[in-house]
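Asks: Let me see the structure of the following:
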Amino acid sequence: MGMDNAKKTRQGLARRVLRRPAAVIAVAWLVLLVAATTAAPLFTSYGALEQDLGNVLEGPSADHLLGTDVLGRDLLSRLLFGGRSTLVAVAEALAVFLVIGVTLGLLAGYRGGWVDWLVTRGADLMFALPGIVIVLVVLSVFPGNLHAAMITFGILGAPGLIRILRAQTLTIREELFVAAAKVAGLTHGQILRRHVLPRMASIIIVQGALFAAIVVTIQAGLGFLGLGAQPPEPSWGGLVADASQSIDRAPWMLVPAGVPMVLTVVALGLLGDAIRDAAIENWAVSRSSSAQPGGRPAERIPAQRAAADDAVAAPAPDALLSVRDLTIEIGGLRVVDGVSLDVAPGETVGLVGESGCGKSVTSLGILGLIPGGGRITGGRVVFDGVDVAGAPEAMARIRGTGIAYVSQEPMVALDPTYAVGRQLAEAVRTHRRCDRKGAHARALELLDLVHIPDPAAVARRYLHQLSGGMAQRVAIALALAGEPRLLIADEPTTALDVTVQAEILGLLREIQERTGMAVLLVTHDWGVVADLCRRAVVMYAGQVVEQADVDGMFAHPLHPYTGGLMAANPHHAVHGEALPTIPGTVPAPYEWPSGCRFAARCDRATEECAAAPVPLSLPVPGRSTRCIHVGSLLQEGGLR
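Replies: Next up is the predicted model:
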């Protein structure tokens, strides 16, 4: 199963790369180059050393498509046969570069200790050596031996890859899935091969592509200086040297000599950039869907929009935040589809759903902070009467002062290199016109506001000196530095123990009462919704499936998904009885069906549910639902 998932991930990355025109052109050129040089006799009727002294320094003709050189040799033939030595040189240097760089980079980062010290110091020493000079020394010892020169260059280039992969491995080895793999009994080699290396595949490919581009230029430079393939053997560098000697008589020779080399270098660079960008999008989409990669490509997903009535489509005039038909795409894949919600001044609204439903991406979309190069492709985000969707300048003005954000992981919300008080003071000075002394005093007030004991002492501490609960309090204080009118809290208690969770929730309630701040609370805990929220918005598979006031929703949910979530609430568990669960999992964005997205998990589902997209309806005032069985749900709840 793990190998299948890895294969699907690679396939998804390849599709994202090939959706970029520049990447397609680059790949096409490289494939053509390899094919043409490998099968050179099929593309030319002349040998690389065959002379035609009657046609010297000719331009392109029917007999010689790229012309001839000073000895009448066919330039196309010499270009293709000379390309073989270039490709062999790239392959040799790249193989050495990757074997040494990947092996030592992973080993240093994963094992640490004396292994890390030894590898790092060795890499530093290699950095200090003048690479080109060392290559020239090797060629002086082994004259004309391009293989030795390229192997040497691969060794000298590997320290750069070692440092990059070491830094990445140091981060990955601290993640929980690595600890889980150790607990499961996997060997160090298995962990590196199955769990660490796949996470860095895109980085390795990008670095390899860029290094290959450098090797092409180095190999050509050595050929130009006469240190590579010895005349009359063809090489790209030798072609450039021949063209430079005849530039006054046949300037055309520079075109077949130099253009292929330039195109190859550019193609490798473009391919590296495309792979990097595609890898970022692939990671972001997989994070937003919280599902295994693979499945249908984005272009096969039908465009589905909620058919809301006019009351839902128009922004609420009295709302502080009014989101209408918000649609978000990451890497061309729709992950949020037609979301609408309102938050009134001073109100607390819960955004509820399982992991992978699009709650966090929606909250980040409201702030214009969509991960992975994502973008809003439709809808409106109206804050205090101003539409900020697609308006970076307007959004920048309201971040911090209008809307603030608290993430679910406090340990990534603060900079570990700065003391707590300095970070708070910096935020205060950004939003207030005050001197350093006034900013520091306000920072201490904020720490006191979130009930930090001894604010002055805590202000001098760094992130690693704080507990999880204290770090979350500091993160909340940082969010309050600009005195926002709306706080988006994305599961702010998920990473905390039960006792600290209650303290943080109580703190949010107290701050709201004191400041009149509105709160959009992203959560999957119905106990939190019942405790803090006045209204709730339930999301499933990128869509809003139900909205209602909390009392009405708890009494009579009008969507089967909402009812299933409430039935599975651990707070309702009875000792000795199995807790009800919803079968199946939330579909990933590329798996969204054309009909009701919950139908596959719903015990009320009929053929009609899967036939077409289900619109959002308003069966009773103040409540909306996305279910064709709403009539029977109303009757069961005694609402009709």
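
Asks: make it CA atoms for all contacts and neighbour counts henceforth
Replies: Noted.

Asks: can you give me the helices in the stretch 1-150 of the chain?
Replies: 2-18, 21-38, 40-43, 75-111, 113-128, 131-141, 146-172 (DSSP state H, counting those that start in this stretch).

Asks: Show me what the last one is packed up against.
Replies: The one in question is helix 146-172. helix 75-111, helix 113-128, helix 131-141, helix 201-224 (3 or more C-alpha pairs under 8 Å, 6 or more residues apart in numbering; DSSP states H and E).

Asks: rewinding a little: tell me which of the helices of the stretch 1-150 of the chain lies nearest to Q547.
Replies: Closest approach to Q547 among the helices of the stretch 1-150 of the chain is made by helix 2-18 (34.7 Å; C-alpha to C-alpha).

Asks: Could you tell me the angle between the closest one and helix 201-224?
Replies: In terms of direction (axes from the mean of the first three to the mean of the last three C-alpha atoms, to 10 degrees), helix 2-18 departs from helix 201-224 by 60 degrees.

Asks: Which strands or helices does helix 2-18 pack on?
Replies: helix 21-38, helix 254-289.

Asks: Make TSV out of those and add distance to L94.
Replies: Putting those into TSV (distance: least, C-alpha to C-alpha, whole Å) gives the following:
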stretch	distance to L94
helix 21-38	16
helix 254-289	13
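
Asks: out of those helices, deepest packed?
Replies: Most buried of the helices and strands packed on helix 2-18 by mean neighbour count (mean count of other C-alpha atoms under 10 Å) is helix 254-289; its value is a mean of 20.

Asks: Contacts for the following helix or strand past it next, please.
Replies: For helix 254-289, the following helix or strand on the C-terminal side (DSSP states H and E) is helix 310-313. Contacts of helix 310-313 with the rest of the structure, by C-alpha atoms under 8 Å, 6 or more residues apart in numbering, involve 324-325, 340.

Asks: what's the closest of the residues you listed to D277?
Replies: The nearest member of those to D277, counting by C-alpha to C-alpha, is D325 at 27.8 Å.

Asks: ok so, going back, wait, which of the helices of the stretch 1-150 of the chain is closest to S288?
Replies: S288 lies closest to helix 2-18 among the helices of the stretch 1-150 of the chain, at 14.9 Å (C-alpha to C-alpha).

Asks: Also this sequence, please, to line up against the first:
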Amino acid sequence: MKRSATRDTPGTPGSAPGAARRRGRPLGRPLRHPVAVVCLVLLALIVAASVCAPLLTSASPTRATLADAFAPPGGGHPLGADSVGRDVLARLLYGGRVSLLGGFIAVAVALLIGVPTGLLAGYYRGRLDAVISWLASLVMAAPAIMVLLVSIAAIGPDTNATMAVLGIILAPGGFRLVRASVTSVREELYVDAARVSGLGDTRIVRRHILPVVQAPTIVQSAQMFGVAVVIQAGIEFLGLGSAGQASWGAMLNDAFANLYTKPSLLVAPGLAIVITVAALGLLANALRDALLETDTPAARRPGRPGAARPSALPARGDDSLLAVENLRVTYPARDGERTVVDGVSLTVRRGEVVGLVGESGSGKSQTAFAILGLLPPEGRSEADRLSFDGRDLRALGRKERNALRGCRIAYVPQEPMSNLDPAFRIGTQLIDPMRRHLKLTAREAREKALALLERVGIAEPERVYHAYPHQISGGMAQRVLIAGAVSCDPDLLIADEPTTALDVTVQADVLDLLRELQRERRMGLILVTHNFGVVADICDRVAVMRSGQVVETAPAERLFTEPRHEYTRMLLDSTLENTPPRTPLRQAPATGTSLQEKV
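Replies: Purely as a prediction, here's the structure:
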């Protein structure tokens, strides 16, 4: 949606084109990737050995027997004993608990801070994004080692607490990754389509944003885990960890102290750290390759019984459906503000089709977005009056707007393929708004979706219902969007260039379908277009826009026969409907001086 807004107002701040995205499932292709399988097996063995340490050895990791100092492998010490007679195998197994737990704490804290803040900053942007990004930059600017040393001096040699501080230090990296992932998908048209359908922010984030975040977050978590294990071992090696507990870092400390006496003490803890960190790194790479290749199937949602329409919405009144007076839309610019819609007034009655016509950049789409309440965050709108069915839209909050959008005010965008989420089946995307607004059960919503697909002229509704967007054509996708727009029986339908991306024959079918549905349901319809042929075919009344202003409003028949404004006459003169056909070209003589001559 916002892409069309950007085209409609060149030079204004708009949404950047969203990057194409892929989603992955955590357990799919990774299990068929040999490197991933080997890494998972190794990590599982390390974790299992640490958890089951009491079952694998009866020795204590902290009990010292000076008589067994530097004991060789064998007998009661399968891997030998260290400088004070402690069993190396027991310290290795129990030390894995400390090292792995420390890594888990650091990653958990980093994700608990980084993921929610990244979602909030990337989705809502504005001042919240600026504040959180500034705090993240502040944390990243601080020297990590100095922060850890100061925290150890303040809270004492507590390994778990130190790992929690490390998690705070790692959180900005997770925040920036999540924020970038959310920003890349937030401007996708299917996210806007979900917002137009009246879905709340929480549901949109859960269904359309989180699946995008999961793959890079899982990959980074594996990498952070490896880093945390190394840093935890380093802290223990320096003797700054919890006293009296076995850990891989403490084993390295003892081994280095006796490097010339018994260098073999380095082998066990060194191999444990290298294998764990290498497995985590290789697993992260395998997950990155596998998760980004696998599409997530549509998720099924449990049904919720209920009434057919939200009770908080006002009763339908007279035929005056939408009233807009002196609407103004502005964007910040270097020299102050740039006005893209200036003083637009518009009225739509129930059962009436109003065409909003003008060249690209005239402010048509921005007017539609202002009515829907879907301007970009930097956009600002104001109006003397903006009411729908007697209700002041200016006074509504986000939740109340969502209750209207998709339910009583619907939207049909251009670029149909971009407004369907590629990771969900068509049926899933159709039933979500119905279940939210109409409180239908899953079965009821499915039956209505199939009936709507059949009504909009899709010959195989069952197949299309279970298909992904890439499996259907552009014309069929537009019919799907129209079915979704009318699924909750709206009173007002805003169609923004609904035939632009379609060929001529499909355009005619879509226009006929819109007109039939509009008459059947007695909807008000705003048709945003630059095509006067479409206007003549479907509109009852026309408002012509130029440079953000409505220069002429008239019934469609009179506009074509008696245009009053010079700009309207210029637009009509630019069409080719009344132009005489060109005469054929006559081939120039072989010896002529010109190649061809127009008769």
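
Asks: tm score of chain vs chain?
Replies: These two chains, once laid on top of each other, score a TM-score of 0.47 by TM-score structural alignment, normalised by the length of the second structure; 329 aligned residues with a C-alpha RMSD of 5.0 Å.

Asks: hang on, the earlier thing: show me the one of the helices and strands packed on helix 2-18 of the first structure that comes nearest Q472 of the first structure.
Replies: Between Q472 of the first structure and those, the tightest spacing by C-alpha to C-alpha is seen for helix 254-289, at 22.4 Å.

Asks: what angle do the closest one and helix 201-224 make?
Replies: Relative orientation of helix 254-289 of the first structure versus helix 201-224 (the same axes, to 10 degrees): 170 degrees.

Asks: will you turn the helices of the stretch 1-150 of the first structure into TSV that also has distance to F383 of the first structure?
Replies: TSV is the format used below for the helices of the stretch 1-150 of the first structure (distance: least, C-alpha to C-alpha, whole Å):
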stretch	distance to F383 of the first structure
helix 2-18	34
helix 21-38	37
helix 40-43	64
helix 75-111	46
helix 113-128	51
helix 131-141	57
helix 146-172	38
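
Asks: Tabulate the contacts of helix 310-313 of the first structure (JSON lines), appending secondary structure.
Replies: What follows is the contacts of helix 310-313 of the first structure, written out as JSON lines (DSSP: H, G, I helix; E, B strand; the rest coil):
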{"residue": "R324", "secondary structure": "strand"}
{"residue": "D325", "secondary structure": "strand"}
{"residue": "S340", "secondary structure": "strand"}
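
Asks: So how do I select the buried members of the residues you listed in ChimeraX?
Replies: A single ChimeraX command suffices to select whichever of those are buried according to 16 or more other C-alpha atoms under 10 Å:
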select :324,325,340
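
Asks: Of the helices and strands packed on helix 2-18 of the first structure, which is nearest Q11 of the first structure?
Replies: Of all those, helix 254-289 sits nearest to Q11 of the first structure, with 10.6 Å by C-alpha to C-alpha.

Asks: What about the residue lying closest to V343 of the first structure once chain neighbours are set aside, how many residues nearby?
Replies: In this structure, V343 of the first structure finds its nearest non-sequential neighbour in L321, 5.1 Å apart by C-alpha to C-alpha, 6 or more residues apart in numbering. Residue neighbour count, defined by other C-alpha atoms under 10 Å, stands at 27 for L321 of the first structure.

Asks: From V386 of the first structure, how far out is L321 of the first structure?
Replies: Distance of L321 of the first structure to V386 of the first structure, given as C-alpha to C-alpha, to the nearest Å: 9 Å.

Asks: ok, now A443 of the first structure?
Replies: A443 of the first structure is 30 Å from V386 of the first structure, by C-alpha to C-alpha.

Asks: From the neighbour counts alone, determine which of those two ranks first.
Replies: A443 (28 against 15).

Asks: tell me the SS of L351 of the first structure?
Replies: L351 of the first structure is classified as strand under three-state DSSP.

Asks: returning to that earlier point: can you tell which of the helices and strands packed on helix 2-18 of the first structure is closest to R535 of the first structure?
Replies: Among those, the nearest to R535 of the first structure by C-alpha to C-alpha is helix 254-289 (24.4 Å).

Asks: Please, where are all the strands along the second structure?
Replies: With strands called from DSSP state E, the second structure shows them at 320-333, 336-349, 353-357, 380-382, 385-388, 391-392, 409-412, 492-496, 524-529, 541-546, 549-555, 585-587, 596-598.

Asks: I'd like to know which elements the first one is packed against.
Replies: Contact analysis of strand 320-333 of the second structure by 3+ C-alpha pairs under 8 Å, 6+ apart lists strand 336-349, helix 364-372, strand 380-382, strand 385-388 as its packing neighbours.

Asks: With distance to G96 of the second structure and mean neighbour count as added columns, please give those in CSV.
Replies: Output for these, formatted as CSV (distance: least, C-alpha to C-alpha, whole Å; neighbours: other C-alpha atoms under 10 Å):
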stretch, distance to G96 of the second structure, mean neighbour count
strand 336-349, 61, 19
helix 364-372, 57, 25
strand 380-382, 57, 17
strand 385-388, 64, 20
